[in-house]
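J.: no FASTA, just this:
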C-alpha cells in the first residue's frame, strides 16, 4: 500500500484518506464532556466496544462522531 495513504478500519468499511487532503478543523477539535459523560462512555465502551451509535444513544445531545472523536483523542 502507498505510504501516503492511511487506512482507518471501521466495522462497516475501510476509509482511505490521502495525507495531502485537507482535514476539517472539526475533525481535530477536542470534545468537551463532563465527568458523568466520560464515565458513561468508558463503561459503555467496555461493554459494547466501538459501537459509537449505541453509546451516543445513551448520552442526550451527543453524536456517534463526537463520541468516537472523544475516545480517539483521549484514549489513543
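T.: Received, thanks. Just so it is clear, the structure is predicted and the values come from calculations on it, not from any experiment.

J.: contacts, neighbours, all on C-alpha from now
T.: Will do.

J.: which stretches of the protein form strands?
T.: 5-8, 15-18 (DSSP state E).

J.: Now the first one: buried residues?
T.: This means strand 5-8. Within strand 5-8, no residue counts as buried by 16 or more other CA atoms under 10 Å.

J.: Remind me what that strand packs against, helices and strands.
T.: Applying 3 or more CA pairs under 8 Å, 6 or more residues apart in numbering; DSSP states H and E, we find strand 5-8 packed against strand 15-18.

J.: same question, the last one
T.: Contact partners of strand 15-18 among helices and strands, from 3+ CA pairs under 8 Å, 6+ apart: strand 5-8.

J.: try this one next to it:
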C-alpha cells in the first residue's frame, strides 16, 4: 500500500524545479527598457510585447511587469 500512496503524488522533482526556475526569470537591461517602451505604446497586450523579444513568453513578461510595477508597492 505504501507504493500506491507514493505513486498517487503527481508532482515530480522535475516539475518542482521548473516552477521555481520560471518564477525567477531574469531580464537584461535592454529587455526591461524595451518592455517599458512597448508597454507605453500598447498597454497590457503581453503577447504583442513578447513578440518583440525573442525567447520570451507573454506570461513571463506579464509576471515580470506585475512583480516590478505592481501598484500595491
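T.: Here it is on my side, so go on. Note that the coordinates shown come from a computational prediction; the quantities given were computed from them, not determined experimentally.

J.: closest to residue 71 of the first structure out of the strands of the first structure?
T.: Proximity to residue 71 of the first structure, assessed across these by CA to CA, is greatest for strand 5-8 (14.5 Å).

J.: Could you point out the residues of the second structure onto which that closest one aligns?
T.: Under TM-score structural alignment, strand 5-8 of the first structure has no counterpart anywhere in the second structure.

J.: if we can go back for a sec, can I get the strands of the first structure in a markdown table with distance to residue 58 of the first structure?
T.: Listed next are the strands of the first structure as a markdown table, based on distance: least, CA to CA, whole Å:
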| stretch | distance to residue 58 of the first structure |
| --- | --- |
| strand 5-8 | 25 |
| strand 15-18 | 26 |
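
J.: In space, what's closest to residue 5 of the first structure - neighbours in sequence excluded?
T.: Nearest residue to residue 5 of the first structure, sequence neighbours excluded (CA to CA, 6 or more residues apart in numbering): residue 18, at 4.9 Å.

J.: To which residue of the second structure is residue 31 of the first structure aligned?
T.: Using TM-score structural alignment, residue 31 of the first structure pairs with residue 25 in the second structure.

J.: Of the strands of the first structure, give the one that comes closest to residue 67 of the first structure.
T.: With CA to CA as the measure, strand 5-8 is the member of these nearest residue 67 of the first structure (16.2 Å).

J.: Centre of the chain to that closest one, how far?
T.: Relative to its chain's centre, strand 5-8 of the first structure lies at 15 Å (CA atoms, centre = their mean, to the nearest Å).
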